[in-house]
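1. next come a sequence and a model predicted from it.
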Amino acid sequence: MALVAARAGVSGQTVSRVVNDSPRVDPATRERVEKAMAELGYRPHRAARALRTGRSQTIGLVVTTLATVGNSRMLQATAEAAAEREYALTLVTASGGVAEAFEHLAEQEVDGAIVLNEASAQVPTAQRPAGLRLVVVDAATDDGFISVHSDHAGGAALAAARLLELGHPIVHHLAGPADSFAAAERERGWRDSLAAAGIDAPEVVRGDWSAESGYVAGAALSAASAVFCANDQMALGLLRALAESGRRVPDDVAVIGFDDVPDAANYRPPLTTIRQDFTALAHRAVAALVADIEGEGPASGPSIIPTLLIERSSTR
């Protein structure tokens, strides 16, 4: 830093302000300092900064699996959102439980952590190191941490209502795992739409988020005229099962999924679905965590990201 200051003809404090993106540097001086930094190959020293600020500029991400589309997309979006705020990301899989993952992150002295989806259910009962700031994606409570999630119930209600608007007398539901917050919220939204129309909800058929479980569920849904699937992967399996049984989509049965995965538009037929904005979800989670880390205080109440109905050929 001293070498940069000497080359740019400024004080070390001015170099520090440029490094920390302070507004108290005029553009010409900033340009001169950045030119000197580039010429000398200067990079901020993360360990030294951590000693000075008491922060590692690193956040953790806790997942149980990366096999699901939602988790893998959230990993990418969270890494990008963290990098934009100049935070590194450490990934931990909770194979031994969330409490063990928290201990592992504490040993690495992360400033805070984001917990994703299936791992979120373990957070309320898991012991966590003192001072570990948390943002939990898809949690039934926000007791002691910041909660962020998509509007699962609202999106599901929109899907069921749309199928009823199209003239179907009843909408069946291919649900996700019983212990999943997202699956429970999507089931709640579906039930709310049917109740609002004065329709008794039929028994749900439950899958495990995989396309294979959607295919297996096809036998139980073979007589349905409209099905709302809790995610696009199960909808894919269901479409295959319906095709093999001779039922045409959407002529004989209408299908709506949830997530809007990149391949949904190329299913056969292209899938009507509820779009989750994974980028907005990750950015909201990172922003809330960084605000808490940097002393702006935790957000009050859950932060909910809107969902959107995307209509394609699987509904008429």
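-> All right, it came through fine.

2. please make it C-alpha for all contacts and neighbour counts, starting now.
-> OK.

3. any idea how far stretch 13-21 is from the chain center?
-> On the basis of C-alpha atoms, centre = their mean, to the nearest Å, stretch 13-21 sits 34 Å off its chain's mean C-alpha point.

4. run through who's touching it.
-> Met1, Val4, Ala5, Arg24, Val25, Arg30, Val33, Glu34, Pro44 (C-alpha atoms under 8 Å, 6 or more residues apart in numbering).

5. repeat that for stretch 25-33.
-> Residues outside stretch 25-33 that contact it (C-alpha under 8 Å, 6+ apart) are Val4, Ala5, Ala8, Val10, Thr14, Val15, Arg17, Val18.

6. below is an additional structure, to be compared with the one above:
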Amino acid sequence: MTDQATRGWQRPSIYDVAKQAGVSHMTVSRVLNGHPNIRDSTRERVLRAIEDMNYTRSSIARALATRRAMRIGVLVDGPVEYGPNSTLRALESAARHQGYGVSAFSVSDGAQSQMDDGLMELATEGVEALCVIAPRASSLRVLREHDRGLPTIVIKAEPDPVWHTIAVDQRAGAVEAVTYLIGIGHRRILHLAGPQDWYDARERQQGWADALALAGLDVIAPVVGDWTSDFGYEYGRTHDFGDATAVFAANDQMALGLMHGLAERGLRIPQDISVIGVDDLPDSRHFLPPLTTVQQDFSALGELALRQILAAIGGDGDVHHDVIEPVLVVRASTAPPRR
């Protein structure tokens, strides 16, 4: 029976890793911190021991050693929606890999009082920097009024004159989706838009309009929804689509509801009308039919956000806008229109 089994499970320490790898604990520390003067064979041995023992560097230990909080504050507006929630989880994962903890405060409906409380709570926890996942314009208005002087990175779809911003390029994703529909023969493409206080919704709508204008096609008045599948369902079940042969929905949930509503009316997808969404929800591939959609790489977004947060902590105060390019995933919900 191993020592660990007799004493019960304990988190392995740097000394356990050193013993396993046959090196000193200082060597393990140098490997963890990327020290260049380490033999490749030694580095590989230490990394193998780290993996075998499932060792994770303690952010508490690092905080005690460096006299730093090693925590990032994250203020999340609209946490129940897929985009903000996925962004938070990706940022938490990236932070853990760098030995940082994350303190998150969620805000519903952009309420000013909640924003105030969140900023105060995160500041009193002594976080080193602030990341604001701000899908709505209303949330940023509050942030501008209550600057806490912390290095701040904002995740939103549009550039900002005050803060360094990071986002998935929503406009580019919409352009790619609509250009694909045009390329397979569609000439009348309706847009089921998201709430206009949301930056992502505005950027996706603009990308839809840009793609149509570039192709010399008419822009049908968009239909503004609320992100929910219920809204898509009611619209698909009750409204006349005229001569539109395709719908670009601003998210997969509205696309799902739309497909349900259309099916109840006896309309076939994609034979009678094509549908395309945004997000690539984990279940989108299992819709009937599987949904063509714009995929966002939230893992890459979280890693990019963390790099810029650490740069801001290090004193980089430059204001610019970094983007992650989305990818169109073509499935069975789109096809050329019937002649």
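-> Cool, got the structure. Given the structure is predicted, the values throughout are model-derived calculations rather than measurements.

7. give me the subset of the contacts of stretch 25-33 of structure 1 lying in helices.
-> Taking DSSP state H as the definition of helices, the contacts of stretch 25-33 of structure 1 contribute Val4, Ala5, Ala8, Thr14, Val15, Arg17, Val18.

8. how about the first one, what does it touch?
-> Residues near Val4 of structure 1 by C-alpha under 8 Å, 6+ apart: Val15, Val33, Ala36, Met37, Leu40, Tyr42.

9. try it again with 6 Å
-> Shown here is Val4 of structure 1, whose contacts under the criterion C-alpha atoms under 6 Å, 6 or more residues apart in numbering are Ala36, Met37.

10. what's in contact with stretch 59-72 of structure 1?
-> Residues outside stretch 59-72 of structure 1 that contact it (C-alpha under 6 Å, 6+ apart) are 89-94, 110-116, 119.

11. going along the chain, name the strands of the stretch 101-250 of structure 1.
-> With DSSP state E, counting those that start in this stretch as the criterion, the stretch 101-250 of structure 1 has strands at 112-116, 133-137, 146-150, 172-175, 205-206, 226-229.

12. quick one: map Leu158 of structure 1 onto structure 2.
-> Aligned counterpart of Leu158 of structure 1 in structure 2: Glu176 (TM-score structural alignment).

13. give me the neighbour count for that match.
-> As a burial measure, Glu176 of structure 2 scores 19 neighbours (other C-alpha atoms under 10 Å).

14. re earlier: just the buried ones from the contacts of stretch 59-72 of structure 1?
-> Among the contacts of stretch 59-72 of structure 1, those classed as buried by 16 or more other C-alpha atoms under 10 Å are 89, 91-94, 110-116, 119.

15. which one is the aligned partner of Thr315 of structure 1 in structure 2 nearest to, not counting chain neighbours?
-> Taking TM-score structural alignment, Thr315 of structure 1 has Thr334 as its aligned residue in structure 2. The shortest distance from Thr334 of structure 2 to any non-neighbouring residue, by C-alpha to C-alpha, 6 or more residues apart in numbering, is to Ser274 (4.5 Å).

16. ok, that neighbour to Ala255 of structure 2 distance?
-> 10 Å (C-alpha to C-alpha, to the nearest Å).

17. okay, the two: which has more neighbours?
-> Taking other C-alpha under 10 Å, Ser274 of structure 2 and Ala255 do not tie; Ala255 has more neighbours (31 against 25).

18. residue contacts, the equivalent of Ala264 of structure 1 over in structure 2?
-> Under the alignment by TM-score structural alignment, Ala264 of structure 1 pairs with Ser284 in structure 2. Ser284 of structure 2 makes contact with Leu291 under the criterion C-alpha under 6 Å, 6+ apart.

19. would you mind measuring from Ser284 of structure 2 to Pro79 of structure 2?
-> Here Ser284 of structure 2 is placed at a distance of 20 Å from Pro79 of structure 2 (C-alpha to C-alpha).

20. follow-up on the earlier one: ok, and the most crowded of the ones in helices among the contacts of stretch 25-33 of structure 1?
-> The most crowded member of these, judged by other C-alpha under 10 Å, is Val15 (25 neighbours).
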